[in-house]
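**Q** below is the sequence, then the predicted model.
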Amino acid sequence: MKRILFLPLVFLGMSIQLVQSAETPALIERPGSGNVPTQVSVGIWIVDINNIDSAQQNFTADIAVVLRWKDARLAHTGTGAVHYALDQIWTPRVSIANETSSVVRKLPESAEVEPNGTVLYRQRYVGPFTQPLRLESFPFDRQNFRIHFVAIRYRPDEVAFLPDENWIRDGLQKAAGISRSITLPDWTVEKWDAKPSVYALTPGLQYSGYVFEFTASRNVLHYILKVILPLVLIVMMSWSVFWTEPTNSNTQFSIAVTSMLTLIAYRFAVDTQLPRLPYMTRLDVFFLVSTLLVFLSLIEVLVTTILDNNDQVARAKKLDRYCRVIVPVIFVIASIAIFAHPRG
């Protein structure tokens, strides 16, 4: 009876062991394990950058990546490339540090192995990538963007990334580049770079990595024509109270209050383009100066109305004449101070 009970227990234990071994794949040693790092060549091509979202602090891109390394254990006598699933061979386990959960991998997770043991892995990533932005100079800003590839589990002394020599021989500088036909309407890409870069997950925990960086400047014509120019016109509309007779206080109040309400509504419309920032952008400062000057016009109307009610029309007109010069001069000087210095 004990023997009969013992046999099922043995089979149960063997089944559990087989299931556990199937669920936990063995970690394949990297080629040339030892003191010499495994060299992995990288080629990166930016197919498209179709959006930079300042409010969400990300950019959407289409990226083609080629990784190449040598693994003599996979050399074969065939005439063509042999395809392997990534879990069947050693790979540098590359991921993108700043990718979001919406990034899609367009190509199968497999690799090609040539007869001499050269392994070729291709992938295409499409989706949004996070990027913290410094927006103090918005909308006259210049931003740096990066795509950081990281070899999970491997330190810089274990895996070394370097530009793909085949791409360089084919004329691609640094084995990377950006397509000239990117669909990015409101930004201009000024320069780019690709280089090895250590990724520090936490202090003391560093992984080997490779980074593609590009610098882009915002095209300001849209903001000048559709944001700044209308704002200037709203402020100038409020100045019409200085040319209105103090005896016509109803008209003056109507103009000043309308200018103030229009400015506030306009401010809410522009705020949707930016995240909630703990600092002020250039456009914020310009809005603040404009709001203060429109409010100053409203205060001036109140003062001239009081003077008119006290039969001091001459003093009210004199105040209007001063404001016709002082307020525009303040606005011009403030605008130059805000927008004259170079891009941030």
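**A** Okay, I see it.
**Q** when you work out contacts or count neighbours from here on, use the C-alpha atoms and nothing else.
**A** OK.
**Q** for burial, what's the neighbour tally of Val119?
**A** Close neighbours of Val119, defined as other Cα atoms under 10 Å, add up to 26.
**Q** quick one: it is in a helix?
**A** No. Counting by DSSP: H, G, I helix; E, B strand; the rest coil, one finds Val119 to be strand, located in no helix.
**Q** hmm, it is touching Pro92, no?
**A** No. Using Cα atoms under 8 Å, Val119 makes no contact with Pro92, being 11.2 Å away.
**Q** between those two, what contacts are shared?
**A** Common contact partners of Val119 and Pro92 (Cα atoms under 8 Å, 6 or more residues apart in numbering): none.
**Q** mind listing the helices for the stretch 51-200 of the chain?
**A** 165-169 (DSSP state H, counting those that start in this stretch).
**Q** er, the stretch 201-344 of the chain actually
**A** Counting by DSSP H, counting those that start in this stretch, the helices of the stretch 201-344 of the chain are 221-223, 229-238, 249-271, 282-309, 313-339.
**Q** these: which one's closest to Lys2?
**A** Lys2 sits nearest to helix 249-271 of all the helices of the stretch 201-344 of the chain, at 78.0 Å, using Cα to Cα.
**Q** other SSEs contacting the closest one?
**A** helix 229-238, helix 282-309 (3 or more Cα pairs under 8 Å, 6 or more residues apart in numbering; DSSP states H and E).
**Q** run the chain-centre distance for it.
**A** Computed by Cα atoms, centre = their mean, to the nearest Å, the chain-centroid distance of helix 249-271 equals 34 Å.
**Q** need the winner for burial among the helices of the stretch 201-344 of the chain.
**A** Of all those, helix 282-309 carries the top mean neighbour count, a mean of 19, counting by mean count of other Cα atoms under 10 Å.
**Q** what angle do that helix and helix 313-339 make?
**A** 180 degrees (axes from the mean of the first three to the mean of the last three Cα atoms, to 10 degrees).
**Q** what's the angle from helix 282-309 to helix 249-271?
**A** Using the same axes, to 10 degrees: helix 282-309 against helix 249-271 is 170 degrees.
**Q** what inclination does helix 282-309 have with respect to helix 229-238?
**A** 10 degrees.
**Q** name the helices or strands packed onto helix 282-309?
**A** So helix 282-309, by 3+ Cα pairs under 8 Å, 6+ apart, packs with helix 229-238, helix 249-271, helix 313-339.
**Q** counting contacts, what elements does the shortest one pack onto?
**A** Under the contact criterion of 3+ Cα pairs under 8 Å, 6+ apart, helix 229-238 touches helix 249-271, helix 282-309.
**Q** comparison target, given below:
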Amino acid sequence: MAMEAIEAMRANPIAKLLTQIEQNTRSERTAVLYKTRQELGAEKVKVKIKANIYAITDIDNVKQEFTANLAVRARWKEPLMQGMSKTAEIDWDDQWNPRLELDNSVVIRNFDRKYELKYFKSDKEDKIPHVCLTMNISATFKEMFELDEFPLDYQALNIWIISEWPFSQLELIKDDEYKDHLSLCTFTESKEWYLYPQLIGEPVGEPQEIDETEEKPEQYPLYTITVQVKRLHQFYMWNHVFFMFALFLIGLSTFSIPYTDVGSRIIGAVLILLCALMYRLHMQPSLPIVAYWTALDKFNMAVLLCHILILMEHAVIGKIAQSPTISVVTQAGQADYACLGAIVCIMMIILIYFIAFFVQTLMKRNKFLEEETKNFEETNAEIEAKHGVKKDKDKNQWKYEAPPSDPMKRRVHPINGESPRLIHYQREEITRKSGRGQQALLPPLPPPSAANLAANIRMTREDYINPKEATHEMKIAMPPAVLEQAGRRSRSTSQTRGRISRSRNRVGSEQTQTETSDEE
């Protein structure tokens, strides 16, 4: 009786309308989330995640944000749909879903969800299908950059996907049958960053680490999709490090002024110090805003400290040089040279330390990233060896191949038979492929002999269709009889078109005369 009542309600249009109103008035959080997995009679779900990142754009150093366009596929076995056809009409609003959301998104421009019912090779035995949830995402994500070694740093750009079901009901794992994909050709920040090919997807936190006996807040599964980039440091080395060092060398030029001329020395040192400070303030917007010193900040502050030491040295030595005692003035000159040597030694120590830090950091960074790339390639090789190449075949993809050297086998390069205005030369006939099917251009020819084939049919590299513009017709030198027959057919077609055009003009002039007489 209960089933009959439910069927009657479904057949009733008023009941359907009320159900639609109920679905439209649900909040986003409670839309289909009131049914737990246990209530539906199923066990804990393992959701497999596969990611395809199409583009990484707008890596902002100041805001520590980046923009990504990606597609994430989550699939899980659904025993409640066992035996159902993948073309069956299913109301996905009334089905269980993993409640996946973006955890570190700042601005979401697009977040489309699409559900599909699919049968994979592993589903042939139990006949239990997989529900595939494909999420097309375009959003800006927040990431706390690690900038201690800036500008010699590398960053892990993380996209956090979290489920609103706790660990006791759901677990997010990597899809070990399909490879993750990262598009490198659409990377728009290549002038400042270098994008590595590895796309690392892994869950954060294991259910075994959670002690469910203790009374603690529920913990939720988290999955990270990580892209690794390293900064191209050349801009900062030339525009920050080299410029600040050049200002330090200019500051040493104030020692060429006699130490007795205290005013000129101090004015020159103050002007150079102000130039360094103004340049530092001018370049500040291009630097990340963090609460600690980066490697570049430490170098800049060391150079500014040397400028301050130069200014203090000029003031002290100048004061001593104003003494009326000749011996004191002579000692002041010697002390001036000693201070110059000390300041140069301090700057050399700073440079040696920075160069050693530069080399060590670069070697450590490159070694780590190369190991990550190697591990990613090994993981993909294991997937291919275990499950084969798992990817969707695109019918429109094709590969251009050079024409064979044998003239008997040379033909127009095919584009899987999909391109219009594509001409195939065959020994039996010449046809043109279009949206209306194959149309014979010329009648079949007798098969040519191998001796005179090269003389009758001259085909060069220009005769092949351009892969980018599949509109060029092939140039074929045909026998005179065939060319004459084609010319007669072309002339007859032109004459027919001329008669039709003249008849249309005559009908049009008669209509014009009739309209003129009606107006009169």
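**A** Looks like it arrived, so ask away. All of these numbers come straight from a predicted model, not from anything done at the bench.
**Q** any chance of the helices and strands packed on helix 282-309 of structure 1 in a markdown table, plus distance to Leu292 of structure 1?
**A** Output for those, formatted as a markdown table (distance: least, Cα to Cα, whole Å):
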| stretch | distance to Leu292 of structure 1 |
| --- | --- |
| helix 229-238 | 10 |
| helix 249-271 | 10 |
| helix 313-339 | 10 |
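**Q** out of those helices, which comes closest to Phe145 of structure 1?
**A** helix 249-271 (22.9 Å).
**Q** coming back round to it: so for Ser208 of structure 1, which of the helices and strands packed on helix 282-309 of structure 1 sits nearest?
**A** Short answer: helix 249-271, nearest of these by Cα to Cα, at 39.7 Å.
**Q** mean shift of that closest one relative to structure 2?
**A** Mean deviation of helix 249-271 of structure 1 relative to structure 2 after superposition (mean Cα distance after the TM-score superposition for structure 1): 2.0 Å.
**Q** residues in contact with that helix?
**A** Against helix 249-271 of structure 1 from outside (Cα under 8 Å, 6+ apart): 227, 231, 234-235, 237-238, 240-241, 244, 246, 287, 291, 294-295, 297-298, 301-302, 305.
**Q** how does it look with 6 Å?
**A** Ser238, Val241, Leu298 (Cα atoms under 6 Å, 6 or more residues apart in numbering).
**Q** for these, give me JSON lines that also has distance to Ser254 of structure 1.
**A** Shown next, in JSON lines, are these (distance: Cα to Cα, whole Å):
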{"residue": "Ser238", "distance to Ser254 of structure 1": "10"}
{"residue": "Val241", "distance to Ser254 of structure 1": "9"}
{"residue": "Leu298", "distance to Ser254 of structure 1": "10"}
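**Q** ok, back up a step: export the helices and strands packed on helix 249-271 of structure 1 to CSV and tack on distance to Phe331 of structure 1?
**A** Shown next, in CSV, are these (distance: least, Cα to Cα, whole Å):
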stretch, distance to Phe331 of structure 1
helix 229-238, 9
helix 282-309, 8
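**Q** distance of Arg122 of structure 1 from Thr291 of structure 1?
**A** 54 Å (Cα to Cα, to the nearest Å).
**Q** likewise for Pro230 of structure 1?
**A** 13 Å.
**Q** next up, the contacts around Lys44 of structure 2.
**A** Gln169, Leu170.
**Q** what do you get if the cut-off is 10 Å, keeping everything else the same?
**A** Arg37, Gln38, Phe167, Ser168, Gln169, Leu170, Glu171 (Cα atoms under 10 Å, 6 or more residues apart in numbering).
**Q** ok, the equivalent of Leu225 of structure 1 over in structure 2 - how many residues close by?
**A** Counting by TM-score structural alignment, Leu225 of structure 1 lines up with Trp238 in structure 2. Neighbourhood size, Trp238 of structure 2 [other Cα under 10 Å]: 11.
**Q** please give me every residue in contact with Trp238 of structure 2.
**A** Per Cα under 10 Å, 6+ apart, neighbours of Trp238 of structure 2: Met244.
**Q** same deal with Gln312 of structure 1?
**A** Counting by Cα under 10 Å, 6+ apart, Gln312 of structure 1 has contacts Pro246, Thr304, Thr305, Ile306.
**Q** distance of the last one from Ser297 of structure 1?
**A** Ile306 of structure 1 sits 14 Å away from Ser297 of structure 1, going by Cα to Cα.
**Q** and what of the third one?
**A** Distance of Thr305 of structure 1 to Ser297 of structure 1, given as Cα to Cα: 12 Å.
**Q** can you list the helices and strands packed on helix 229-238 of structure 1 in TSV and add distance to Phe214 of structure 1?
**A** Below are those laid out as TSV (distance: least, Cα to Cα, whole Å):
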stretch	distance to Phe214 of structure 1
helix 249-271	27
helix 282-309	23
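**Q** what stretch of structure 2 does the lengthiest strand in structure 1 fall on?
**A** Using DSSP state E to define each element, structure 1 has its longest strand at strand 38-53. Alignment note (TM-score structural alignment): strand 38-53 of structure 1 is matched to residues 45-60 of structure 2.
**Q** so which bits of that stretch are buried?
**A** Within stretch 45-60 of structure 2, the residues that qualify as buried are 45-57, 59, counting by 16 or more other Cα atoms under 10 Å.
**Q** now the equivalent of Pro203 of structure 2 over in structure 1. Nearest residue, chain neighbours left out?
**A** Aligning on TM-score structural alignment places Pro203 of structure 2 opposite Pro196 in structure 1. Closest residue to Pro196 of structure 1 apart from its sequence neighbours, by Cα to Cα, 6 or more residues apart in numbering: Tyr210 at 4.2 Å.
**Q** need the counterpart of the one you found in structure 2.
**A** Aligned partner of Tyr210 of structure 1 by TM-score structural alignment: Tyr223.
**Q** ok, now which ones touch the residue most central in space within structure 2?
**A** Nearest to the mean C-alpha position of structure 2, by Cα atoms, centre = their mean, lies Ala55 at 2.2 Å. With contact taken as Cα under 10 Å, 6+ apart, Ala55 of structure 2 is in contact with Thr67, Ala68, Asn69, Leu70, Ser138, Leu182, Ser183, Leu184, Cys185, Thr186, Phe187, Thr188.
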